[in-house]
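Asks: quick one: sequence and predicted model below, then my questions.
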Amino acid sequence: MKVGIHPVSRPVVFRDRAADATFLTSSTASSATTIVWEDGNTYPLIDVEVSSAGHPFYTGTARVVDSAGRVERFERRYGRTPSTA
């Protein structure tokens, strides 16, 4: 790795307000706001819209859209075309 071209990585706290969850991880992101973490140290705080704590895919609350019946509805509406095989 070349010296002096990579951004500085440091501990940062990410907060998902919708899920009321916080994560301490390493990041190059910066922030003007800070938070005192559970270990007593102060870290930069970054608020995020979506995280794994609140995303439906990761929490298992994803809704399955029922796509069955679309072909049948199309065929009822426009009729079935004869196959050319």
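Replies: Perfect, I can see it now. Given the structure is predicted, the values throughout are model-derived calculations rather than measurements. Numbering: from 1, shown residues only.
Asks: could you use CA atoms for every contact and neighbour count after this?
Replies: Fine.
Asks: biggest helix in the protein by residues?
Replies: Ranked by number of residues, the top helix in the chain under DSSP state H is helix 70-78.
Asks: second structure for comparison follows:
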Amino acid sequence: MEKIRFQLADGTVEEFFIEEQTRIGGVSYLLVSDSMEDEASAYILKDVSKDTDPEACYEMLEDEDELQAVYKVFEQMLEDVDFEM
């Protein structure tokens, strides 16, 4: 499974496992988990990079309405997987 390194606001770096990815309205989203164990926490990351950026830049998705909408898309994509957000 592919991993992504993510720098938190306090400067620490975390590694997440990429579970799934999708593109909605021209915006890329990643569904990631912090572990491959059954009790892993899941997060949705949003690509906020510009076309001129040399690499993708992701932020934790925090807008509640957008989070719920994207979560529903991932939920449909992974019907057989039980994620808790």
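Replies: Received it, and whenever you're ready, just let me know what you need. Here the structure is a predicted model, which means the values were calculated and not measured.
Asks: TM between them?
Replies: Here the superposed chains carry a TM-score of 0.19, computed using TM-score structural alignment, normalised by the length of the first structure; 29 aligned residues with a C-alpha RMSD of 3.9 Å.
Asks: I figured P11 of the first structure hits I46, correct?
Replies: No - here P11 of the first structure does not reach I46: they are 11.3 Å apart, not a contact under C-alpha atoms under 8 Å.
Asks: compare those two (neighbour count), which wins?
Replies: Taking neighbours as other C-alpha atoms under 10 Å, P11 of the first structure and I46 compare with I46 leading, 19 against 15.
Asks: excluding chain neighbours, give the residue nearest to the more buried one in space.
Replies: Excluding its sequence neighbours, the residue lying closest to I46 of the first structure (C-alpha to C-alpha, 6 or more residues apart in numbering) is F14, at 4.9 Å.
Asks: quick one: what helix or strand has that neighbour in it?
Replies: Here F14 of the first structure sits within strand 10-16, counting by DSSP states H and E.
Asks: now I46 of the first structure
Replies: With secondary structure defined by DSSP H and E, I46 of the first structure is part of strand 42-48.
Asks: buried residues, that strand. List them.
Replies: Judged by neighbour count using 16 or more other C-alpha atoms under 10 Å, the buried positions of strand 42-48 of the first structure are Y43, P44, L45, I46.
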